[in-house]
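Asker: Predicted structure and sequence below. I'll ask about it afterward.
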Amino acid sequence: MGGTAGEAAPGARQRFDLPGVDAFTAPYWRAAAAGRLLIRRCRAEGCGAAHHYPREFCPYCWSEDVGWEEADGRATLYTWSVVHRNDLPPFDTRVPYVAAVVELAEGPRMMTEITGCPPEALRVGMELRVAFRPEGGTGAERAEAEGETEAEEGARERGRERERGSTPEPVVPVFRPAPGRRG
């Protein structure tokens, strides 16, 4: 979503997982840092469609009258793939992980990662809830399956601080099984 956040300092490992933050996407990343998932919704009469990934126009009616809206964080699993090999940092240290497409309760589909659930327990249509991982999240943070992790709690606190500040550092939305639905 724009920018050059993945560029590395000389001698550092280049990161390919960091989204770029620009003026258009900054509200999305600020909300994520505060533990909120935003989508875009068309405000044109007769349309009203929600969409994700964020665009400055409606992909259904082409109206430029679109705005940010908070999603409630519920989704169902549409499809997934377990990634066992990825040579790009930091993915090389995260394997295996579950790359997925979820269908948000508001309608749009979103690419994400599934955490807190063994791959063999995944089922199409299973209920999921959004969680948030700081870009520097560790494997241990991602493996937490119960309640709000320390990483999410820290992300929310940093998000409240950043909402008062300027450019946010990326906190990435991921999904995990809904309470009572763990594998």
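Answerer: Yep, that arrived. Numbering: from 1, shown residues only.
Asker: contacts and neighbour counts: CA atoms only from here.
Answerer: Fine.
Asker: show me where this protein has strands.
Answerer: Counting by DSSP state E, the chain has these strands, from start to end: 38-42, 50-51, 66-70, 74-83, 97-104, 109-114, 127-134, 171-177.
Asker: These into CSV, with extra columns for distance to Ala155 and mean neighbour count?
Answerer: Listed next are the strands of the chain as CSV, based on distance: least, CA to CA, whole Å; neighbours: other CA atoms under 10 Å:
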stretch, distance to Ala155, mean neighbour count
strand 38-42, 16, 23
strand 50-51, 25, 24
strand 66-70, 17, 16
strand 74-83, 19, 18
strand 97-104, 21, 21
strand 109-114, 17, 20
strand 127-134, 6, 23
strand 171-177, 7, 24
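Asker: Next one for the comparison:
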Amino acid sequence: MTTATRKIMAPRLHPETEQYWKAATEGRLLVKKCAACGEFHYYPRAICPYCLSDKTEWIQSSGRGQVYSYSAMGKEDAAYTLAYVTLDEGVTMLTNIVDCDASSLHVGLGVKVVFKPSDGGPPVPMFTPA
């Protein structure tokens, strides 16, 4: 699947995720880690979803993980693959699998982050087989 013919909507930007999208522009994937309870979390937000602490910090992810689940959608030029990817840091994120044939995908497949341009906004993290 490629994103060459598929328009990627620009993400909504707001102060809470500004550093996340700035890092994406630099080709880096960030996740949040809570300094109070030690848990990583995604989608990045200021308050820890586990202990409700506001003591969270940005951590650079390895950008590597495994496919937890996926679904190939659409046909031909409109085809894309949605997936849940569990990062090496332990968080699971909803994303797209790109630049591969959907028939080669399987649960447990190792993947790495790639950043795809959005329509007028920062690049969006997606994944491709590692």
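Answerer: Yep, that arrived. Owing to the predicted nature of the structure, the values given are computational and were not obtained by experimental measurement.
Asker: Any idea what the TM-score comes out to?
Answerer: The TM-score (TM-score structural alignment, normalised by the length of the second structure) is 0.89; 124 aligned residues with a CA RMSD of 1.9 Å.
Asker: still on that earlier bit, any chance of the strands of the first structure in TSV, with distance to Tyr28 of the first structure too?
Answerer: Below are the strands of the first structure laid out as TSV (distance: least, CA to CA, whole Å):
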stretch	distance to Tyr28 of the first structure
strand 38-42	6
strand 50-51	13
strand 66-70	8
strand 74-83	17
strand 97-104	16
strand 109-114	14
strand 127-134	13
strand 171-177	10
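Asker: where's His51 of the first structure relative to Glu135 of the first structure, distance?
Answerer: Using CA to CA, to the nearest Å, His51 of the first structure is found at 24 Å from Glu135 of the first structure.
Asker: now swap in Trp29 of the first structure and tell me
Answerer: Distance of Trp29 of the first structure to Glu135 of the first structure, given as CA to CA: 11 Å.
Asker: repeat for Met111 of the first structure
Answerer: 16 Å.
Asker: swap in Met110 of the first structure?
Answerer: Met110 of the first structure sits 18 Å away from Glu135 of the first structure, going by CA to CA.
Asker: cool, and Arg74 of the first structure?
Answerer: Taking CA to CA as the measure, Arg74 of the first structure falls 22 Å from Glu135 of the first structure.
Asker: which residue in the first structure lines up with Pro125 of the second structure?
Answerer: Applying TM-score structural alignment, one finds that Pro125 of the second structure aligns to Pro173 in the first structure.
Asker: what's the closest non-adjacent residue to its match?
Answerer: Phe132 (4.6 Å; CA to CA, 6 or more residues apart in numbering).
Asker: again, but for Arg55 of the first structure
Answerer: Leaving aside its chain neighbours, Arg55 of the first structure sits nearest to Arg40 (7.4 Å; criterion: CA to CA, 6+ apart).
Asker: Surely the one you found is in contact with Phe57?
Answerer: No: applying CA atoms under 8 Å as the test, Arg40 of the first structure and Phe57 come out as separate, 9.1 Å apart.
Asker: Please enumerate the shared neighbours of these two.
Answerer: Here Arg40 of the first structure and Phe57 have Val66 as joint contacts, going by CA atoms under 8 Å, 6 or more residues apart in numbering.
Asker: Show me the longest helix that occurs in the first structure.
Answerer: Taking DSSP state H as the assignment, the helix of the first structure that covers the most residues is helix 150-163.
Asker: Neighbours of the counterpart of Tyr28 of the first structure in the second structure, how many?
Answerer: Following TM-score structural alignment, the counterpart assigned to Tyr28 of the first structure within the second structure is Tyr20. Tyr20 of the second structure: 23 surrounding residues under other CA atoms under 10 Å.
Asker: Report the contact partners of the closest residue to Tyr20 of the second structure other than its chain neighbours.
Answerer: Sequence neighbours aside, Leu30 is the residue nearest to Tyr20 of the second structure in space, at 5.9 Å (criterion: CA to CA, 6+ apart). With CA under 8 Å, 6+ apart as the criterion, the residues that contact Leu30 of the second structure are 20, 23-24, 58-61.
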